[in-house]
Structure formats: C-alpha cells, structure tokens
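Engineer: Show me the folded form of this:
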Amino acid sequence: MTALKLELRGITKRFGSLVANDHIDLTVEPGEIHCLLGENGAGKSTLMNVLYGLYEPTSGEIVVDGQPRTFRTAGDAIDAGIGMVHQHFMLVPVFTVAENVMLGNEETQALGWLDRRRARKKVLDLVAEYGLEVNPDATVEDLPVGLQQRVEILKALVRDAKVLILDEPTAVLTPQETQELFRVMRALRDSGHSIVFITHKLKEVKAVADRITVIRRGKVVGSADPSSSETELASLMVGRPVDLVVHKEPAQPGEVRFTLENVTVLDDFGNVQVDSVDLELREGEILGVAGVQGNGQTELTQAILGLRRPAAGRIRLDGRDITALSPRKTLDAGVGFVPEDRQHDGIVGEFTVSENLVLDLVTRPPYGGGIAINPKKVRENGYKRVEEFDIRTQSIDSPAGSLSGGNQQKVVVAREMSRPLRLFIASQPTRGVDVGAMEFIHQRIVAERDVGTPVVIVSTELDEVVALADRIAVMYRGRIVGIVPPTATREQLGLLMAGVEDPALLEKAATRPSLELDVEDTPRDRHNDGDNDTDTTGGEEGQA
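Structural biologist: Next comes the predicted model:
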C-alpha cells in the first residue's frame, strides 16, 4: 500500500459570524495515529467535515502528497484516499455486512447483476488482513455496536482509504470494545494507514496516539506528546489549570427515599425500552446509572420526570406515588432534573439568562403568581445565580442561546439546584462541556448529596460514573443487569455493559486488576519536528 501524507494549511470555516475553524494548520504523517484533542464544540468535527468534503472551507487549502486538492463532495475525498467513520454510523440495518460494505461501490456481473460472491470475498480478505473479525453474512441490526463500527471501517478500507478519520469512535463502546478498537487502529497504522482520531477523552489519547494536536475555540493552541500527563493535556484544552479529581467524602446514606418498583416503559412504537426495573435510593447517596447509550437510560429518566407514562410499575418519592404526575407536578414535588439535551429540553435559547434561571419557578412567589411575573425578583435571582454558579455571560439579559455550551449547562444546573430538592436527577450532566465546567458541576452534585438529597446520575462516560457514584447500576437492553460499588473493576463493568450476567465470569472479572487502556510497551518513534512539547500557555483563556 502506498502511504499518504496529508496537510491542512490555514483552514478557516465560517458560518455567518461564527468562526468554527480559524487558520488551522495540521500535518498527518504516513503511518501514524494523530489525535485531534479538544472539548465538544472546539471545532474538531467541523475541521474533519471540511477534510472529508462535507463542508467547503472559507479559506485555506488541503494538500495530499504535496498536491493541493479541492474536495467538493465526500466522493472527492474518497477518491483521494480519505475515509471517515462518523460518530453516528451510516449503515442500513436490514442489510448484511457485505451489502453495507459494498453499498455505493457494488460489484456486478454480466447484465448488471450484483456479484455478491465477489463482494463477500473482498470483505473476508480485509477481515483476514486487519483482524477485524466480523461475519460478512451477518445482518447489521443483529450486531453489537462494536462490530457495527468495524463495518464502517471496512466500508472505508474497501474504497482504498489511506487516511482514516475516526470521529469520537469510543462514544458508544464498552471498555472491552474500546480495547479491541485500539488493537485494530494499531494494526492499520502498522500497515501504513494514517488515522486521525478525534476525541475529548484524555486516557484514550495517552493510550493510542502517536501525536496530539489540541484545538480550542477553533484554533490550534498547541501540540503535545502522549507522555504528557492528563493534567497537562486538560490545561491545554481549557487554557488554565484544572483539577481532574472528584473530591468527596464517603457517603453517609440514610433511609430509603426513592424507589422504582417493577417499572416498565415503552417507546412511541410500543417497544419495551425499560424492562421491569427495581431500584432503591437512599438520602445522601449518589446512584450512577451506567451503560452504552440507547439501553433505556433516556426513557427511564423521562418516566421519572413524567415525560413518559410507565406501562407498568410504580415510582415513589418519600412514600408518595408519583408515577402518574405531570412534569410540572413532579417538579413541584421536589424533583430537580438536568436533561441530556440542554438545548432541546433544558433552556429556551431566545429567553434571557435570568428568565431561564426561573423557568420552573415563575408561577411561584416571589417570581410570579397567576399571570404576573415580577421582573425585579427575576433579575435579582439572575445576578445571584450567575455569581454563585460562575456563569460566564456578558449580561443576565443576554439570550441563553448565545452562551457557550458549558455555560448553558451551568444555567440548567443552577436553576435546578437553587430550590429545596427531595430528589436530583442529572442525565449526561457534563455532555459537551469543557473540563473546567465539568469540575464545577461535579462539585455541585457532590454538595447536593452531602446535604442529604438522593442523587441519580445517568452518564455514558464511565469515568464520570465511577468518580461520582456511591453505587453503580448498569443498564443493558432496558434491564438492570447488576448493581456494583464504584470500586468494581473496569472489566467487570464492561462485561455488565455488554449484558454478561454469568456469575462466574463476573466474579473472575471482579478479582482482576482494574482494566486500563493498553499503552504500547515500546513507544513508536514520534515525527518530532521540534513542535511537540506540551504548550500549556497558548491561546486565550477558555470559557468554563
């Protein structure tokens, strides 16, 4: 295979007045895993969409093996040897692996008939060459997520991709599947492929990257070596020192305050999403709900809040049955709720910051009553919460939609935590926020637990669940398959996340050292151009 060198020179991408990428220079050498590290919203995916021909750059150029290229479509990028595996897979569920791999690049016989035998052989050849281990005859919808991801990689390889872009590839994987993906990535690298690995997860960067480029607010703010500490990388991402450790004392749980009794929840099509779940939560403890996205976590939180009526079972808070309450009455009962999608369910972007801070309080004194709202009290509360929760905004009168993602999340957290609570639920509490805002939100969650409030945290970030939770409930296909302490090994948690309930296997996994991401024993030679030292001073101060 002929290796390929890729260069981005001065790439700028504007959407109106928003500068998503600002004069970015990036070189990807042949046969390396180059990590593009940055918080959600930093401009990483936009840059890769420019490279893959999905966006046209406002200015700058793409150079492949010394030749400037213009990509107006993804087909142009594919023809140049660039492939991309998107965070959300683009597969046809009812097609086989071979059919998905060949879709758009079909092999034909005489008279135009599809040559399925040749397509199948191509897949088998690639599987054997790179150790991808997937059955070409399997139907995609029957495959676990990790194998579906391999199908996406096969789609790129069969089109002779020499540079492979992986956009947040571990977001939907168990720890074991992440390990296996890294094995595949190293095999591809060793065969001469280049991989651009987009992520915000520091442990993964250190485990698999050969070089690291850090992007903040659309700009390259520095390069780093994988030997850099997580603290150094986090500081480079945010622009200031960050404490990555969640500091909390051991829980002092009291009496049972919240229960789920045989709760079953259906989706809009009548499919079971939450299957006979039983849970108990005591005052002064944090219950973490772990699992790969799409295993019923969203429907479970919706049922608790009253957004979705359970098909069976009971939900009780302090002995009161709240199963059939509306969302308004559930909030009035003392439930604080941070939704997983803040822009859709958490804020009203056109409303001011101060108005968003009282969205669920405007019918109560002192902020309102009847049809009247007290603007003075709303503004007073706005000033107070902006200071207390360190919300970075030009004014309390600024539209909430104009704030950074981290500050929008702080608005939601501030609103929900600024009233007496009997239960606090946070779904993906730090999704899309930088590590600075993450540090602050974690502190507030722990503080809520410490005043005696029972807390439920739902997160697909396993590190977050382990750091915050006093107990961890693992969901798989709508069921609670295990409840373990946060000291459980990553291997045990990974097995549960994959639906493994065999007591012997779980006991064996529980006695092993915690599963860590494998780092190669012998570091590869880095393409050191003198620019790879960690720079923790570059760029402007990041908004928390």
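Engineer: all contacts plus neighbour counts: C-alpha atoms, from now on.
Structural biologist: Will do.
Engineer: Please enumerate the helices of the stretch 401-544 of the chain.
Structural biologist: In the stretch 401-544 of the chain, the helices defined using DSSP state H, counting those that start in this stretch lie at 405-417, 435-450, 462-468, 490-497, 503-510.
Engineer: In TSV, list the ones you listed along with mean neighbour count and distance to Val289.
Structural biologist: Formatted as TSV, those follow (neighbours: other C-alpha atoms under 10 Å; distance: least, C-alpha to C-alpha, whole Å):
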stretch	mean neighbour count	distance to Val289
helix 405-417	25	19
helix 435-450	20	15
helix 462-468	19	7
helix 490-497	25	11
helix 503-510	14	18
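Engineer: let's see this one next to it:
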Amino acid sequence: MQLELKNVTKAFGDFVANDSISLTVEPGQVHTLLGENGAGKSTLMNVLFGLYQPTAGEILLNGQPVRFSGPGDAMARGIGMVHQHFMLVPVFTVAENIALGHEDTKGGRLDLKTTARKVREISARFGFDIDPDALVEDLPVGVQQRVEIIKALIRDAELLILDEPTAVLTPQETDELLRIIKQLRDGGTSIIFISHKLREVKEISDVITVIRRGKVVGTADPSASSSELASLMVGRDVQLNLNRVPAEGGSPALEVKNLSVVATNGTLLLDDVSLSVAEGEVLAVAGVQGNGQTELVESIMGLRPVQSGSVSLHGDVLTGRPVKEVLRYGVGYVPEDRNVEGLVGEFSVAENLVLDQLDRPEIAGRLSLHRAAVARNASDKIEEFDIRTGSASAAASTLSGGNQQKIVLAREFSRPLRLLVASQPTRGVDVGSIEFLHRRILRERDTGTAVVLVSTELDEVLEMGDRIAVMYHGKLMGIVPGGTSREVLGLMMAGSTAEEAFEAAAGSAQPGSEENLV
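Structural biologist: Prediction:
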C-alpha cells in the first residue's frame, strides 16, 4: 500500500499540532517519524487512523483520496495501529481480545475457534509463539505487543503504524520486535515507525522524516550520524557523548536494607531490597516500568510506608520520617511526573523555584512571600540553568517539558545536598535539554553527592550509571558495573539474576568477545 499525506494540518483552537505535513510511504517500506515528545508525531498518526479529523489537507491511499470518520474506516481500508499504550483487556484471553469488535460468529454465537485458528496461523507465519487461549494479564509485555500486531494483521492490515513500540520492552524484546518489523516489511507491509530513540531508528528505517514543532523539517538517510539526527530534531548542534570521568566514590551515603513494601490489597511491591550508594557515585536503577522502581523511590523519600526494612543516610535513619524532614536531611528529589509532584503549573516560574523553601525567613514571612528575594533567586537560577522563559512571572505550565524539568532541578540544587533521587529525570525532555540535565547531575555527583537515578531508558542508564541496579517484579536482580552490556542488562530486566545473566551472555558470545559483557 502506498500512503500519501498532502499538506495535512491539525489544529486544536489556536494551537497547531500539525502544520501542513506532507510525506509518502511506499509499499514494503519502513518509514520512520522521528521527533521529540510533543513534536506532533502521534497527533499525525491519530489523524491517519481516523481518531482525529484533519483541519486541512488530504490523505491518499494508492493514489485515491480517502477520509476516515473513525478507526473502523481506517481498518477497513487496510490500516492498523499499535498504540504506545496497549489496547488490551487484561482478563480476556488472546483470542477474546483479538475478536473484540470484529467477532466471528457461527449460528449467531461467538466463534472463538475460528479466531484462535487465525491467531495460530499468523503466529506460525511470523514466529510469534502465541497461545490464543492464554490470559493477556499473564503475558510479558513483549508478547502483549505481538498480540497487538496480530490484531492488526488478522484484519488484513497493509499499512501498520507503530507508535513508540519499544517504550516498555527489554533490549531482547526490542531486538525481537525489530526482527518482526523487518519480516513484515519484506512481506510487503508498509510500516510507519514512530520513535525518538536514535539507535533503533538507524537500525530499522528505510526513510526517516523528522518533525519538529508540528512541521516536517527534513528527511534523512539511516546512515546519518546520531548527532546529525539529533540536530535535526532540536534545531541546533547537540553533543550526545558526555565523555564523563568515572566516579572516584567515597564512603557509603545511602543505605537501603531489606526493604519490603506491600500494597493495600496485599501485593508485594518491594521484596527485601538492599543496596547502598557511595558519596560521589551515580547508582542507575534500570528495569521495565512497573517493576518496583516507583515504590523504591517513594520509600526512600518517605512518600510510602514500608512493611519492613530501613533507609538511612550517613547513619541517620530516614524510615518513618515525613517528607519535609527527609528533604531537610539534604535529600533532593526529582519526581517521575513533574506535572503531578514537581510543579504547580499555575504558579510562576519564580514561585516554583522556591516551593520547598517557604519556611526560610529570607524567602517568606508568615503571610506572604518576600517578592524581592524570590525574584533575585529566580533571576540567578534562570541564568545558571538556562531556563528558557520570557519572564520569571510566566506560569510554569507555559514552558516546554525540558524547561519545566530545569525548574525542578534548579530548585533541588538550591540547597546543599547529600543525596539526589532523580526518577525519570529526562522523560518528555528534548535531546538538547537531556544533554544539559545529564551534565548538571554529573556536576553534582562530582561535588560528593550520592545520586540514585531511576530510568526506563537503557541509553540513559548506560550513559549515567557508575553502577547499575536492575529491578524485576519488586526484586533487586543484582548490581553490576557501569558499562555492562545491553544483553546482560536485558536478561536481568527479564528476571535473571546478575550471575545467571553474565553466564548466559558469555555462553552466547563469540569467542574472544567476553570483555564486551562489561
């Protein structure tokens, strides 16, 4: 199937999410849409899939103009979409999920046997190894994604849209997905691959279209360097390699001992986790989202009660202390969702920069802020952290994601720190801001601050971690040196202990390549 988008525009009121976008996807081609979060990629695909109506422009399939009133129309014309967040019912079987909305019937009754047969046929053709009778909630996320792909293929999709498809996958699951995409392409399926991960984009793409702020700013060949692609994405030169020096490391700062956390329904969220972080060290915590990282961070910060175990900083026990007291012990906190926990969007940039300092007499009195002091602080921090804002009095919600994150980091670095806990510090942040944030965190590390950095982005973990801890189902699978191979980390993210992962990776390595495991 050939797809053409001609001058497609999508506006929401005065905001133009897609601005006169034109591109062509040829049959049997992987066409990547590359751009930062918020660039307009997903909006464009929602227009193509019939979820949004275009404000202007036209869509052509095999040279014929089409207009979709909803996803059903798009699917009827051979377009399938695998969304970033899976559209599956956990308590249904694979066959039930695939039949949902497109039920085969026999004698007026639901015919799941026919659906199961089709699942097995597609599974065998592409090597998916999917049991149609398995409950979706029992399947790993990588297998759930294959179920989503089968949903599209079973409806004869000739064009498949994959929206950030590797966001919740281990490295091994990512490699398997890329293999499947190549197999689909070689079979004649047209594929639109939406991503911001440069390594994957370079590996899988036939053509790369770069979108920035809702506009096509260029096309690139997969042979282009990562730096060239990053520069197209943000509109300026970007230094991707930090060239950081290894941590010297000091005495232990943070000590987490035998920490267990239980949900209100009795589910064990953290299972006997123990770790330590030294002064002047970054411990990067890796794992697929939802494997206990959030609970670990919240337990350290005093945001979540623990069932057993303890957290201490330089010998002072923090367990059971209120968050305000934990902060006063010299702990900085960058939450995983800045809009929920890190900022008050309606407050000004200046006000957000002092949110955790309102008990300081130089910042606030009993009834009001000392505006002059708040303004001076804002001026200093805006300059030091390169916060791009028209005014310190602008609402924080009006800034880009990267600049909002700079506000959070600037506020936390406004006081002496002994520990920085940064959870997903670059989520939804452009490549240029990521570069700045990474350098600033490493500068703090080099002053002797212990750093716990939690990230689902493996590139970030490898770039920043002096040591790397891997979480799986609430357990710590091990702590390995920084620079450990993706293969080893991927095996640990899937449930292997560090020892098992190193042994398995060494067994699969080529002779003489064992040094690449670390």
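Engineer: Work out the TM-score between the chains.
Structural biologist: Put the two chains on top of each other and the TM-score (TM-score structural alignment, normalised by the length of structure 2) is 0.97; 512 aligned residues with a C-alpha RMSD of 1.5 Å.
Engineer: for the helices of the stretch 401-544 of structure 1, which one sits closest to Asn381 of structure 1?
Structural biologist: Ranking the helices of the stretch 401-544 of structure 1 by proximity to Asn381 of structure 1 (C-alpha to C-alpha) places helix 405-417 first, at 9.9 Å.
Engineer: Would you mind saying which of the helices of the stretch 401-544 of structure 1 lies nearest Glu152 of structure 1?
Structural biologist: helix 490-497 (21.9 Å).
Engineer: Tell me roughly how far the closest one lies from structure 2 on average.
Structural biologist: For helix 490-497 of structure 1, the mean deviation from structure 2 after alignment is 0.5 Å (mean C-alpha distance after the TM-score superposition for structure 1).
Engineer: what stretch of structure 2 lies opposite that helix in the alignment?
Structural biologist: The counterpart of helix 490-497 of structure 1 in structure 2, using TM-score structural alignment, spans residues 486-493.
Engineer: try stretch 291-298 of structure 1
Structural biologist: On structure 2, the counterpart of stretch 291-298 of structure 1 by TM-score structural alignment is residues 287-294.
Engineer: so what corresponds to Lys44 of structure 1 in structure 2?
Structural biologist: Match for Lys44 of structure 1 (TM-score structural alignment): Lys41.
Engineer: Looking at structure 2, name the residue matched to His193 of structure 1.
Structural biologist: Checking with TM-score structural alignment, His193 of structure 1 has Thr189 as its match.
Engineer: can you check Asp267 of structure 1 too?
Structural biologist: Matched to structure 2 by TM-score structural alignment, Asp267 of structure 1 sits across from Ala263.
Engineer: Could you measure from its match over to Ile300 of structure 2?
Structural biologist: Ala263 of structure 2 is 16 Å from Ile300 of structure 2, where distance means C-alpha to C-alpha, to the nearest Å.
Engineer: the more surrounded of the two?
Structural biologist: Counting neighbours by other C-alpha atoms under 10 Å for Ala263 of structure 2 and for Ile300 shows that Ile300 has the greater number, 26 against 14.
Engineer: Quick check, that one in contact with Arg321.
Structural biologist: No. In this structure, Ile300 of structure 2 is not within contact of Arg321 by C-alpha atoms under 8 Å, at 10.0 Å.
Engineer: Alignment lookup: Thr108 of structure 1 to structure 2.
Structural biologist: Going residue by residue (TM-score structural alignment), Thr108 of structure 1 aligns to Thr105.
Engineer: which residues touch the closest residue to that match other than its chain neighbours?
Structural biologist: Counting by C-alpha to C-alpha, 6 or more residues apart in numbering, Asp111 is the residue found nearest to Thr105 of structure 2 once chain neighbours are left out, at 4.7 Å. Each residue near Asp111 of structure 2 by C-alpha atoms under 8 Å, 6 or more residues apart in numbering is listed here: Glu103, Asp104, Thr105.
Engineer: and of the residues you listed, the nearest to Gln289 of structure 2?
Structural biologist: Distances from Gln289 of structure 2 to these, taken by C-alpha to C-alpha, are shortest for Glu103, at 32.5 Å.
Engineer: How many residues are close by the residue nearest to the closest one when sequence neighbours are not counted?
Structural biologist: Leaving aside its sequence neighbours, Glu103 of structure 2 sits nearest to Leu110 (C-alpha to C-alpha, 6+ apart; 6.6 Å). Other residues within reach of Leu110 of structure 2, judged by other C-alpha under 10 Å, total 14.
Engineer: which stretches of the stretch 51-200 of structure 2 form helices?
Structural biologist: 71-76, 94-99, 112-126, 141-153, 171-186, 198-204.
Engineer: Which among these is found nearest to Asn377 of structure 2?
Structural biologist: Using C-alpha to C-alpha, the nearest of these to Asn377 of structure 2 is helix 198-204, at 37.0 Å.
Engineer: Tell me the residues of structure 1 aligned with that closest one.
Structural biologist: Alignment of helix 198-204 of structure 2 against structure 1: residues 202-208, by TM-score structural alignment.
Engineer: That stretch: average distance to aligned residues in structure 2?
Structural biologist: Relative to structure 2, stretch 202-208 of structure 1 is 0.4 Å off (mean C-alpha distance after the TM-score superposition for structure 1).
Engineer: so what's the most centrally placed residue in structure 1 up against?
Structural biologist: For structure 1, Ala171 is the residue whose C-alpha lies nearest the centre (C-alpha atoms, centre = their mean; 5.0 Å). The contact partners of Ala171 of structure 1, taken as C-alpha under 8 Å, 6+ apart, are Gln87, Thr460.
Engineer: Which residue in structure 2 aligns with it?
Structural biologist: Under the alignment (TM-score structural alignment), Ala171 of structure 1 pairs with Ala167 in structure 2.
Engineer: Repeat that for His23 of structure 1.
Structural biologist: Under TM-score structural alignment, His23 of structure 1 pairs with Ser20 in structure 2.
Engineer: ok, residues contacting the match of helix 490-497 of structure 1?
Structural biologist: So stretch 486-493 of structure 2 is contacted by 170-172, 286-288, 458, 470-472, 477-478, 498, 501-502, 505, 517 (C-alpha under 8 Å, 6+ apart).
Engineer: Let's see that with 6 Å instead.
Structural biologist: Contacts to stretch 486-493 of structure 2, defined as C-alpha atoms under 6 Å, 6 or more residues apart in numbering, come from residues Thr170, Pro171, Gln172, Gly287, Tyr472, Ala501, Phe502.
Engineer: quick one: which of those residues is nearest Arg117 of structure 2?
Structural biologist: Within these, proximity to Arg117 of structure 2 (C-alpha to C-alpha) peaks at Gln172, which comes in at 27.8 Å.
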